[in-house]
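1. Following is a predicted model, sequence given first.
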Amino acid sequence: MSGPRVVSLVPSLTEAVAAGAPGLLVGATDWCVLPAGLDVVRIGGTKNPEVAAIAALRPDLVVANEEENRAQDLDALRAAGLTVLVTEVRTLEQAFTELERVLVAGCGVASPRWLDEAREAWAALPAPAYGRRGAVVPVWRRPWMVLGRDTFAGDLLARLGVVNLYGNHPERYPRVPLDELRAAGADLVVLPDEPYRFTADDGPEAFPGLPAALVDGRYLTWYGPSLVRAPAALRAALR
């Protein structure tokens, strides 16, 4: 497939480009694990990409994200003469808009069918079966960190009837002592398996007496083809 040579610095965007514009990707980070078997040059991590290695690939476009990637690394790529498209994804609607920008405006391909299917899946989301429930949503432990204000994951949870009790915190990912989390008055604790890998044996025991929903982090935090299945998968986990 002819088109621009693309390097992705974000796992979600790597999967999206690979699914929507196969053949355009020439480089991706070490953390870009989907789609399985992706055969491209690896250029380091999301926080420490190898600028020289990226420049050597002669990409027409580097796709990045303002949260996943550091400003100084993006500035270094621009200084090397590369075009960098930086996304901002803090709501579901913003995800749809940014995916269109990356794929259609950036990669020059038609809007993929899976993106329409994702819109349809979220538009058809039924009303929450259990009403609205307050939750704490840890994303790390040692120290404990939770979802705060203005996050993509928080927006998805709100659409599923889960109110993030720290959604009005001044910070986006605040550190909160465990005793404060336990005393927050939550109806449940939502435990994704990334970035910290919470499991049935690692996480729920910290919140005795509180129902724990273990969720696939890809469905809660990735914006790409996973958005098609995310509504049903998250509803099942939260049930």
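-> Looks like it came in fine. Numbers count the residues shown, from 1 in each chain.
2. okay, CA-based contacts and neighbour counts for the rest of this
-> Noted.
3. Just the buried positions in stretch 96-115, please.
-> Going by neighbour count (16 or more other Cα atoms under 10 Å), the buried part of stretch 96-115 is 96, 98-104, 106-107, 109, 111-112, 114-115.
4. farthest pair in the residues you listed?
-> Spatial extent of those (Cα to Cα) is set by the pair 106 and 114 at 17.6 Å.
5. Distance from the host helix or strand of residue 116 to the middle of the chain?
-> Element membership of residue 116 [criterion: DSSP states H and E] is helix 113-123. Put simply, helix 113-123 sits 17 Å off its chain's centre (Cα atoms, centre = their mean, to the nearest Å).
6. and here's the other structure:
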Amino acid sequence: MIYTDQIGREIEILDTPKRIISLVPSQTELLVDLGLEDSIVGVTKFCIHPKSLKEKTAIVGGTKKVKYEKIRTLNPDIILCNKEENTKEIVENLEKEYKVHVTDISILKDALEMISQYGNIFNVEKTATDLVNTIISQKEGFDNFIKDIPKKRVAYFIWRDPWMVTGSGTFIDHMLSVNGFDNAFGNKERYPEIPIDGLKSFKNIDLILLSSEPYPFAEKHVEEIKHMIPNIPVILVDGEYFSWYGSRLVNAFSYFKTLQLSIT
């Protein structure tokens, strides 16, 4: 069967892949929740969920740099990549030897399409459909909860030194909008660097969010920013619920509800 991945590449898959390498942490977690853990032969060092997976599965590098010789020894039937997480060079090198599927996730609809297509590719359609339906139901419940909550204008930090925030065209930006947040840097693309002092000139920021990933912001960083910008509240948020677009979404809306209640 011919599948078209999310960047428009056609992939012919004749038999259900039995040896899978995933180069995307959130997609690795999704595979496990689809019941495919025993088929995963390789992951990245950043594939941290479930914790037990790395103890029995080969590590083939990171998301930006992979060990090609290690991948060859694993003889995968398919390699799963993502447009943002992995480089174009990695995809081009791997597709010379293997079936490579690339996702491109900017909004929730993209994530649900990915889950459904994985269901078809790996012959777990019912599990994938149930997962999609659960996420949709959770999202609908959250939409009803949040509809009367006033919007807050936020800055969502993903990195320190240099200080970087989330801009437009990202899954995080989409999830901020799902939460009813107005992204203060939505007029900039992707992940712009900003001078931390520049925040002082923004008069209408209601809240600063420090993500737990990719930079591991902690309480000491909350105090650091509060010292520099004392007039804007600062809180830590679980970045996996804002940026992981696989089965992590099942629990995301419960987390968002708790978050909203804590800041309302």
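-> Received it, and whenever you're ready, just let me know what you need. Note that the coordinates shown come from a computational prediction; the quantities given were computed from them, not determined experimentally.
7. Work out the TM-score between the chains.
-> The pair, once superposed, lands on a TM-score of 0.92 when counted by TM-score structural alignment, normalised by the length of the first structure; 235 aligned residues with a Cα RMSD of 1.6 Å.
8. quick one on the thing from earlier: for the buried residues of stretch 96-115 of the first structure, which one is nearest residue 66 of the first structure?
-> Nearest to residue 66 of the first structure out of the buried residues of stretch 96-115 of the first structure is residue 98 (Cα to Cα; 12.0 Å).
9. ok, residue 149 of the first structure - contacts?
-> With contact taken as Cα atoms under 8 Å, 6 or more residues apart in numbering, residue 149 of the first structure is in contact with 166-173.
10. Starting from residue 258 of the second structure, give me the distance back to the equivalent of residue 133 of the first structure over in the second structure.
-> Matched across to the second structure, residue 133 of the first structure falls on residue 152, judged by TM-score structural alignment. In this structure, residue 152 of the second structure and residue 258 of the second structure are 16 Å apart, going by Cα to Cα, to the nearest Å.
11. Same drill for these two, tell me which one is more crowded.
-> A side-by-side neighbour count of residue 152 of the second structure and residue 258, using other Cα atoms under 10 Å, places residue 152 first with 18 against 11.
12. ok, now how distant is the more buried one from residue 179 of the second structure?
-> To residue 179 of the second structure, residue 152 of the second structure is 9 Å away according to Cα to Cα.
13. next one: residue 75 of the second structure
-> Counting by Cα to Cα, the gap from residue 75 of the second structure to residue 179 of the second structure is 42 Å.
14. what's the answer for residue 195 of the second structure, then?
-> With Cα to Cα as the criterion, residue 195 of the second structure and residue 179 of the second structure are 26 Å apart.
15. neighbour-wise, which of the two wins?
-> More crowded of residue 195 of the second structure and residue 179, by other Cα under 10 Å: residue 179, with 22 against 11.
16. corresponding residue for that one in the first structure?
-> Match for residue 179 of the second structure (TM-score structural alignment): residue 160.
17. Could you check which helix or strand contains the nearest residue to its match once chain neighbours are set aside?
-> Residue nearest to residue 160 of the first structure in three dimensions, not counting chain neighbours: residue 128, with 5.9 Å by Cα to Cα, 6 or more residues apart in numbering. Assignment of secondary structure by DSSP H and E places residue 128 of the first structure within no helix or strand.
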